Every structure is written in structure tokens, then in C-alpha cells.
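Enquirer: This is the structure alone, sequence omitted:
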């Protein structure tokens, strides 16, 4: 019986992955509602659960892809891949009103560049504090502080070691989770209550998942606007980090 179910799960891995994610999300939002009154967003809890499951999968199999290394959960690897991720980001951005985006104007564009550069500088400073001194490692970790997508893209382009690329992803994940958790607490203090401020906030913070989750806990209507500029932020980071920012870092640190 178990072997038959295992074969069915393996043959329908993507369907099982959707079901698994649905169950995790259901319980995460239930925990968020009952124990934190929505202050700790369900998405943040779900990310933590996902990280724990990935760790368990890696330890159990000795593999490198987390839970998807377990035979019946191979569909997780496809579902968590870049294709569906980018589809979800684009689908979210389509909910934005173009007229509201135009209102952000120069401020929105400026927030994108400031967000990437400031995050990069913070990441480089942290890398220096932990003993990294070469330009490639500094740039990769700095890029990861921008987002956990920009980090590996930059590291791969510059030939960084797998350990440094992993650290850049970890830095981006920490930023994403902190943004998701902290946004509802600071929203009223920074005027995060309208589409224009959401556009600027998304440009400054950059992490699409963190901004979307945080805005969802603040006001779901703001999610498309924050996600829109956060998406552009990722693209801008992928352009700037391995080129201009790397050249500047190398000229300073050699």
C-alpha cells in the first residue's frame, strides 16, 4: 500500500507540492491569527516552516535541494523554481493601477537606486566585519543583502565560491523575513497607507516576498504597488551589482 502511494506521489509530484504548500499555508495563517492576531504574518511563519522542512530533507538524504531530495517531494523543486516564482511576481504586479504608479514619478525611481545601493553598502560592511576582504566575496554578499536573488546571480557572474553564494542567499532571506515581520509595526509611523508610499517602500526594501507579505498584513490593497517596484529592484540589482558596484568595490578593496 505504501509503495503504491509512493509511486502515485512521485508521478504527480507537482500536484503533491501544491497540496503540501496549501496545508503549510493554512496552518501558518491559522497560527498567525490565533497566536499573534495577524501581527506576525502567516507568510513569515510559512517561510520558517519551509526552512525547517528543507533542513530536515537535507539532513535526512544528505542532498543539496532540501525537501525535494526526498523522492515523493521532487515536485517541490519545480514549484520552487524560477519559472513559477517569476510568474507569481508578474501576476501580482498586474494588479497595480498604472495611474497610481505614474504618481510616484521621480521619487519611485530614486527609491529603487537608493534601495539597491544602501542595501549593498550594508552587506559589504557586514562581510568586512566577518573577515571577507576580496572584492568578489564582498560584492556577492552585498548583492545578497539586496535580495536573495541578486546575490547568487552576482556570485555566479563573478565566480564566487559556493559558500559565499550561500551566505548571500542567507542574507537575503534574513532581510526578507525581517521586512515581512516588521512592516505592519512601522507602517503607521512612516505613512505606509497609500499606493504612492507603497511604491516607494517597495523600491527601498526591494525584497518582493518580504514587501508583499508585509503589505498584505498592513493593507492587502497596497500589495501590487509594493510588489511592482520591488520586482524592478531585483532586475536593477542584477544589472548594477556584477558591473558598476563590483568595479567600485574592486577599486576600493583591490
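Expert: Nice, I can see it. No experiment lies behind these values; they were computed from the predicted model shown.

Enquirer: all contacts plus neighbour counts: C-alpha atoms, from now on.
Expert: Fine.

Enquirer: and residue 181, what does it touch?
Expert: 39-41, 44, 214 (C-alpha atoms under 8 Å, 6 or more residues apart in numbering).

Enquirer: cool, residue 227 as well?
Expert: Going by C-alpha under 8 Å, 6+ apart, the list of residues near residue 227 reads 89, 92-93, 199, 202, 208, 211-212.

Enquirer: ranking the residues you listed by neighbours, who comes first?
Expert: In terms of neighbour count, residue 211 stands highest of the contacts of residue 227 at 33 neighbours, by other C-alpha atoms under 10 Å.

Enquirer: before we move on, the earlier item: what would the contacts of residue 181 look like in JSON lines with neighbour count, distance to residue 124 and secondary structure?
Expert: Listed next are those as JSON lines, based on neighbours: other C-alpha atoms under 10 Å; distance: C-alpha to C-alpha, whole Å; DSSP: H, G, I helix; E, B strand; the rest coil:
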{"residue": "39", "neighbour count": "18", "distance to residue 124": "31", "secondary structure": "coil"}
{"residue": "40", "neighbour count": "24", "distance to residue 124": "29", "secondary structure": "coil"}
{"residue": "41", "neighbour count": "27", "distance to residue 124": "29", "secondary structure": "coil"}
{"residue": "44", "neighbour count": "24", "distance to residue 124": "26", "secondary structure": "helix"}
{"residue": "214", "neighbour count": "32", "distance to residue 124": "25", "secondary structure": "helix"}
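
Enquirer: Tell me the one of those nearest residue 166?
Expert: Checking those against residue 166 by C-alpha to C-alpha gives residue 44 as the nearest, at 20.4 Å.

Enquirer: Verify the stated contact: the closest one with residue 180.
Expert: Yes. Applying C-alpha atoms under 8 Å, one finds residue 44 in contact with residue 180, separated by 6.3 Å.

Enquirer: Comparison target below:
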């Protein structure tokens, strides 16, 4: 009986992946409600559960794709790939009202620039403090502090090692978790109660997953606005990381 069920699950791997993620999200939302009374969004629990499952899958198989290395969960590799990820990010922008988006104006553009440059400087400085003195490693880890997408994109473009790229992803994940956990607690202090402030916040914070989850726990109506500028933030980082920022670091470090 189990062999029959397993065959069907493997044959419909993408459907299985959606079911697994659905169960994880349901468990995460229950944990959020029961353990933190909604103060920490379920997405934070989901990311932690996902990281644990990825470690378990990699340990069991010795592979490089986490849980997706198990044939039963191979669809997670497709579901978590760039195609569906980018589709989900772009889809959030369809709820944005253009009249509200224009209100961000110049301050929104400044927030995007600051949200890219300041985390990069911090990440590159931390990399230097831990002994990474070459421009490639410093740039890659600094880009990871922008977002965990910008880090590997930048690292791949400038020839960083797999270990450094992994560090950049870890840096971005820590940032995403901190943003999604801290946003609801600091929302009143930051004035996160209107689309304009949400767009500025999205530009400064940058991480799409962190901003989306944090705003969802604060006010669901603000999610599309924060996600919109956070998406632009990721694109801007991918453009500046392997070009302008890399050459600046290279000019300073000399290698």
C-alpha cells in the first residue's frame, strides 16, 4: 500500500511539494498563534522548519539540494526554484494602486539606495573583520547582507567560492528572519500604518520575504506596497553588486 502511495507522490512531485509546504505553513501558523500569540509571524517558524528539513535531507543523502535530494520530495526543488519564486514576488505588485505608489516619490528612491548601500557596507566590514581581505569575498558577503538573493548572484558573477556564497546566503537569511520578527514589534515606532511608509520601509529593509512576513503580521493591507519596493531593492542590488560596488571594494582593497 505504501509503495503505491509513494509511487503516486513521486509521479506528482510538484503537487506533493505544494502539499508539504501547505502542511508546514499550517503547522507554522499554529506555532505562531499558540507560542507567541501572533507576535512572531508564522513565516519565521516556516523558515526555521525549512532549514531544519533541508539539513535533514542533506544529511540523509549527502547531496547538495537538501530535502529535494530525496526522490519523494524532488518537487520541492522545482517549487523553490527561481521561476516560481520570481512569479510569486511579481504577483504581489498587482495589488498596488499606482496613485499610492507615486506618493513614495523621492524619499522612496533614497530609501532604495540607502537600503542597498548601508547593508553592503556593514556586511563587507564584518567580512573584513573575520579575515576576508580580498575584494571578491568582501563584495559577495556584503551583497548577502543586502538580500540572500543578491549575495549568490553577485558571487557567481565575480567568481566567489562556494563557501563564500554559502556565507552570503546565510547572512541574508539572518537578516530576513530579523526583519520579519522585529517589524511587528517596531511598527508603531516606525509609523508603519500607511502605504507610503510601507514602501519606504520596503526599500530600506530590502529582503522581500522579511518585509512581506513582517508587514503581514503588522497590517496585511501594507504587504503589496512594501513588497513592491523590496522587489526593486533586490533588482538594484543584483545590478550594483557585481559592478559598481565590486569595483569600489576592489579599488579600496587593491585586490
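Expert: Good, I have the coordinates. The model shown is predicted, which means the values in this text are computed figures rather than measured ones.

Enquirer: And the TM-score between these chains?
Expert: Once the chains are laid over each other, their TM-score by TM-score structural alignment, normalised by the length of the first structure reads 0.99; 254 aligned residues with a C-alpha RMSD of 0.6 Å.

Enquirer: Show me which of the contacts of residue 181 of the first structure is closest to residue 10 of the first structure.
Expert: residue 44 (28.4 Å).

Enquirer: Show me which pair in the contacts of residue 227 of the first structure is furthest apart.
Expert: So for the contacts of residue 227 of the first structure, where distance means C-alpha to C-alpha, the most widely separated pair is 89 and 199, at 14.8 Å.

Enquirer: before we move on, back to that, need the overlap of contacts for residue 44 and residue 180 of the first structure.
Expert: residue 213.

Enquirer: Need the three-state assignment for residue 196 of the first structure.
Expert: helix (DSSP: H, G, I helix; E, B strand; the rest coil).

Enquirer: so what's it up against?
Expert: Applying C-alpha under 8 Å, 6+ apart, the residues near residue 196 of the first structure are 100-101, 103-104, 225.

Enquirer: so residue 134 of the second structure touches residue 251, yeah?
Expert: No. When contacts are counted by C-alpha under 8 Å, residue 134 of the second structure is not listed as touching residue 251 (10.9 Å).

Enquirer: Settle it for me: which of the two has more neighbours?
Expert: Using other C-alpha under 10 Å as the criterion, residue 134 of the second structure and residue 251 rank with residue 134 on top: 15 against 11.

Enquirer: The first structure: which residue goes with that one?
Expert: Taking TM-score structural alignment, the alignment pairs residue 134 of the second structure with residue 134 from the first structure.

Enquirer: about what we covered before: just the ones of the contacts of residue 196 of the first structure in strands?
Expert: Residues of those located in strands (DSSP state E): none.

Enquirer: Out of these, who's the most crowded?
Expert: Within those, most neighbours by other C-alpha under 10 Å means residue 225, with 31 neighbours.

Enquirer: I'd assumed residue 101 was in contact with that one.
Expert: Yes. The criterion here is C-alpha under 8 Å, and residue 225 of the first structure meets it with residue 101 at 7.3 Å.

Enquirer: Now do the shared contacts for those two.
Expert: Here residue 225 of the first structure and residue 101 share the contacting residues 195-196, 199, scored by C-alpha under 8 Å, 6+ apart.

Enquirer: Those into a markdown table, with extra columns for distance to residue 146 of the first structure?
Expert: Output for those, formatted as a markdown table (distance: C-alpha to C-alpha, whole Å):
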| residue | distance to residue 146 of the first structure |
| --- | --- |
| 195 | 22 |
| 196 | 22 |
| 199 | 17 |
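
Enquirer: Of these, which is the nearest to residue 147 of the first structure?
Expert: For these, the nearest to residue 147 of the first structure is residue 199 (17.1 Å; C-alpha to C-alpha).

Enquirer: State the distance from the match of residue 134 of the second structure to residue 246 of the first structure.
Expert: 11 Å (C-alpha to C-alpha, to the nearest Å).

Enquirer: Then residue 185 of the first structure?
Expert: According to C-alpha to C-alpha, residue 185 of the first structure stands 35 Å off from residue 246 of the first structure.

Enquirer: next one: residue 127 of the first structure
Expert: Taking C-alpha to C-alpha, one finds residue 127 of the first structure at 14 Å from residue 246 of the first structure.

Enquirer: swap in residue 210 of the first structure?
Expert: For residue 210 of the first structure, the distance to residue 246 of the first structure - C-alpha to C-alpha - is 25 Å.

Enquirer: Enumerate every residue touching residue 199 of the second structure.
Expert: Here residue 199 of the second structure is in contact with 101, 104, 108, 225-230 (C-alpha under 8 Å, 6+ apart).

Enquirer: Residue 72 of the second structure: neighbour count?
Expert: 19.

Enquirer: Over to residue 105 of the first structure?
Expert: Residues near residue 105 of the first structure, counting by other C-alpha under 10 Å: 13.

Enquirer: Residue 248 of the first structure too?
Expert: Count around residue 248 of the first structure with other C-alpha under 10 Å applied: 14.

Enquirer: Please identify the buried residues of the strand or helix carrying it?
Expert: Secondary-structure assignment from DSSP states H and E places residue 248 of the first structure in helix 246-253. Residues of helix 246-253 of the first structure classed as buried by neighbour count (16 or more other C-alpha atoms under 10 Å): 246-247, 249.
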